[in-house]
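# Below are the sequence and a predicted model for it; my questions follow.
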Amino acid sequence: MTKKNLPRLLLGLALCCALTACKGSAVKEEADTLVQIDKYTLTRSEVTKLIPEGSSPADSLLIAENYIKKWITDVLIYKVAERNIGNGGEEIERLVEEYRQALLRQRYLDIMVHDKLSAQISEKDKQAYYREDSQRFVLKTNLIRGLFVKVPADAPGLDNVRKWYRSEKTDAVENIEKYSLSNAAVYEYFYDRWMDLDEVLQKMPIQVTDKAQFLRTNRAIETTDSTYCYFLNISRYVTAGSIAPYDYARPEIEETMINQRKVDFLRNFEEELYRDAVRKGDVTFFYDTKQDNNKKK
């Protein structure tokens, strides 16, 4: 692919990236070829999935352009290397195999450690850890529970939405869920989990300077722009600087407790694995291990 063709290619990609930035996961592109060098191909879907949701068209295009150029350069260097030194022979194969084995070992140990230790750490243990060391879970951000709806400004039944979104009653929630299926651009129910206030406010055309005061004085917030109406109901909140609620801190607690026990667990696991293999005869020694151990003494 020549430099002459790159701007045209990127221009076509820009539209794809802009659509992705605007519609997020709602847009699914076909995995068609974007760049090809001999047998090596780069698809549009590979590039667009690298674009962070919410990126501007300009940022999306810059990210795409940089990635495409890097991909092309990497392939060209690989082809030059392959021409000059071949496939690397036995040394490359050995290094590749060692790396594959190391990745597989690490992947297995990570999964095994997490699964085994998670099962060993009881809910009572986690709650005790939280009570004894709660100061380590001081929030750096504001958390809320609630409901958020973004509806086109010309959507029907907005007066009903204004009544429903303020209530946590089952019938109101069911009504707004049914309504959102066919009318809402965004519907998020999070009465049962904590969300970062900043993350929610980014979805609304609203500027908040004193967020703690905002939370103390607002429960049902409605705002509009030229295209959408935005509805946010806040059922509960915790301000930055407070101790995080247990259910929010729980994943961090579990991960911390796993890491604290990980070293001893792995040491015991490896030692037991070694002893069992030797005892069962799965390992064949071509030297006298007892004599060798005596020499070390």
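That came through, no problem.

# From now on I want contacts and neighbour counts done on CA atoms only, so please keep to that.
OK.

# Which stretches in the stretch 101-250 of the chain count as helices?
Applying DSSP state H, counting those that start in this stretch to the stretch 101-250 of the chain gives helices spanning 123-132, 158-164, 170-183, 197-201, 211-217, 246-280.

# To Gln36, which of those helices lies closest?
helix 197-201 (38.7 Å; C-alpha to C-alpha).

# Which strands or helices does that closest one pack on?
Where contact means 3 or more C-alpha pairs under 8 Å, 6 or more residues apart in numbering; DSSP states H and E, helix 197-201 is packed against strand 143-152.

# so what's the residue nearest to Phe265 when sequence neighbours are not counted up against?
Using C-alpha to C-alpha, 6 or more residues apart in numbering and skipping the chain neighbours, the partner closest in space to Phe265 is Val113 (7.7 Å). If you count contacts by C-alpha atoms under 8 Å, 6 or more residues apart in numbering, Val113 has them with Ile258, Lys262, Phe265, Leu266.

# dropping in the other structure now:
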Amino acid sequence: MRLASFTGILIVYILTSCNTISNHETSAPVAEVDGQILTIDELQKAIPKNLSKNDSLAFTQNYISRWVKETLLLRKAELNLSPEEKDVNQILKDYRASLLINKYQQKLLLAKHSPLITHNEIEDYYNQMSENFILNEDVIQGIFIKIPLNAPKLSELKKWYKSDKPEDLVALEEYCYQNAQNFDNFLDKWVSVKTISDLMPSPIPNNPNFLKYNKFYETSDSLSHYMVSFRDYHKTDEVAPIQYVSDKIKAILLNKKRIEFIQNLEEELYQEGLKQKVIKFY
């Protein structure tokens, strides 16, 4: 380990102390296992750029250690596996083919496939598959405020956060940006009740009828007062509102379009192959 540490320090010094390294230096061995050699050049290519000297040293020592262990394992495998077990040509051929096909598909996807999903597409899918979007938790739209106990104008704050008037909402936001420890206006998006409850010392009551009969919830600890205004809600086991699942639907539709694109590509290439007579059946 001392030798590896010294070697690592020396290598990092060589790699970071000058911009130009001679061919003799880069071909110098770093470690050897039964005739298999790791050179400075191979190590230099493996080290990520923009690492500090300390990080480079840590990476170097780890890389050398892993290289030695993997080379020892490979040596044992070569000695102990039968010729049939060591014949991996077909596996490598299949793996290479899979990699090349995947790279070509990704290249065409970037060049020709549009990832655009319209709101109408999301809405149509939601309407057709709504039974797949059943809520497993309560969700709400509203306002959350965490405010110091000694904050000014708390009575006005309570009036503003309970009001539906646009001018009161403006006053609320101005006040909270100046005084609140945490302020979240989520009137235009759906948030799980648990997400809001986790921000408070006492969670929102887990009562089936609480959201139905309560529009506000307040609690306190030794330093702060917490307020939640519920403007709308959906209960567990109801169909989720479309805004709550739109990102999930978009991901589903993007994947469907991607699969359809690849299937169409395969069919086009098949028809092209038949036309060009590069396909033969025996």
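Sure thing, it's come through. Here the structure is a predicted model, which is why all the values come from computation and not from measurement.

# Please name the residues that touch Val250 of structure 2.
One thing to correct before we go on: residue 250 of structure 2 is Lys, not Val. So Lys250 of structure 2 contacts Ile117, Ile122 (C-alpha under 8 Å, 6+ apart).

# That one pairs with which position in structure 1?
Alignment note (TM-score structural alignment): Lys250 of structure 2 maps to Glu254 of structure 1.

# ok, that match to Phe190 of structure 1 distance?
22 Å (C-alpha to C-alpha, to the nearest Å).

# What distance do you get for Ile122 of structure 2 to Asn207 of structure 2?
33 Å.

# more neighbours, those two?
Taking neighbours as other C-alpha atoms under 10 Å, Ile122 of structure 2 and Asn207 compare with Ile122 leading, 20 against 8.

# Burial check on Phe281 of structure 2, number of neighbours?
3.

# same question, Met204 of structure 1
Neighbours around Met204 of structure 1, by other C-alpha under 10 Å: 20.

# Quick check: chain neighbours aside, which residue is closest to the equivalent of it over in structure 2?
In structure 2, Met204 of structure 1 lines up with Met200, judged by TM-score structural alignment. Counting by C-alpha to C-alpha, 6+ apart, the nearest residue to Met200 of structure 2 once its immediate chain neighbours are dropped is Tyr226, at 6.7 Å.

# That neighbour and Asn136 of structure 2, how far apart?
26 Å.

# out of those two, which sits in the busier spot?
Between Tyr226 of structure 2 and Asn136, counting by other C-alpha under 10 Å, Tyr226 is the more crowded of the two (22 against 13).

# any idea what that one aligns with in structure 1?
Using TM-score structural alignment, Tyr226 of structure 2 pairs with Tyr230 in structure 1.

# so that match makes contact with Lys150?
Yes - if you go by C-alpha atoms under 8 Å, Tyr230 of structure 1 and Lys150 touch, sitting 4.7 Å apart.

# out of the helices of the stretch 101-250 of structure 1, nearest to Thr20 of structure 1?
helix 197-201 (19.1 Å).

# quick revisit: got a list of what the match of Tyr226 of structure 2 touches?
Neighbours of Tyr230 of structure 1 in contact, by C-alpha under 8 Å, 6+ apart: Phe148, Val149, Lys150, Val151, Met204, Ile221, Glu222, Thr223, Thr224.

# Go again with 10 Å.
148-153, 184, 186, 203-206, 221-224 (C-alpha atoms under 10 Å, 6 or more residues apart in numbering).

# and the gap between it and Asp125 of structure 1?
Tyr230 of structure 1 is 42 Å from Asp125 of structure 1, by C-alpha to C-alpha.

# How about Ile253 of structure 1?
Applying C-alpha to C-alpha to Ile253 of structure 1 and Asp125 of structure 1 gives a distance of 10 Å.

# of those two, who's got more company?
The neighbour count for Ile253 of structure 1 versus Asp125, taken as other C-alpha under 10 Å, is higher for Ile253 (21 against 13).

# Next one: the closest residue to the more buried one other than its chain neighbours from Gln260 of structure 1, what distance?
Closest residue in space to Ile253 of structure 1, ignoring its immediate chain neighbours: Lys126 at 6.5 Å, by C-alpha to C-alpha, 6+ apart. Between Lys126 of structure 1 and Gln260 of structure 1 the distance is 13 Å, computed by C-alpha to C-alpha.

# Please apply the same query to Ser242 of structure 1.
25 Å.

# The two - which one has more neighbours?
The neighbour comparison of Ser242 of structure 1 against Gln260 (other C-alpha under 10 Å) goes to Ser242, with 14 against 11.

# can you pull out the strands in the stretch 1-150 of structure 1?
33-37, 40-43, 143-152 (DSSP state E, counting those that start in this stretch).

# Can you tell me which helices and strands the second one packs against?
Which is strand 40-43 of structure 1. With contacts taken as 3 or more C-alpha pairs under 10 Å, 6 or more residues apart in numbering; DSSP states H and E, strand 40-43 of structure 1 sits against strand 33-37, helix 57-85.

# what's the closest of the ones you listed to Gln101 of structure 1?
The nearest among those, by C-alpha to C-alpha, is helix 57-85 at 23.4 Å.

# Return the residue of structure 1 aligned against Ser163 of structure 2.
Aligned partner of Ser163 of structure 2 by TM-score structural alignment: Ser167.

# Ignore what I typed, I meant Leu149 of structure 2.
Counting by TM-score structural alignment, the partner of Leu149 of structure 2 is Ala153.

# go on, Asp188 of structure 2?
By TM-score structural alignment, Asp188 of structure 2 lines up with Asp192.

# so who does that match touch?
Asp192 of structure 1 neighbours (C-alpha under 10 Å, 6+ apart): Arg145, Gly146, Leu147.

# possible to save those as JSON lines with neighbour count?
JSON lines is the format used below for the contacts of Asp192 of structure 1 (neighbours: other C-alpha atoms under 10 Å):
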{"residue": "Arg145", "neighbour count": "20"}
{"residue": "Gly146", "neighbour count": "24"}
{"residue": "Leu147", "neighbour count": "23"}
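
# Reformat those as JSON lines; add distance to Leu13 of structure 1.
Shown next, in JSON lines, are the contacts of Asp192 of structure 1 (distance: C-alpha to C-alpha, whole Å):
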{"residue": "Arg145", "distance to Leu13 of structure 1": "38"}
{"residue": "Gly146", "distance to Leu13 of structure 1": "38"}
{"residue": "Leu147", "distance to Leu13 of structure 1": "35"}
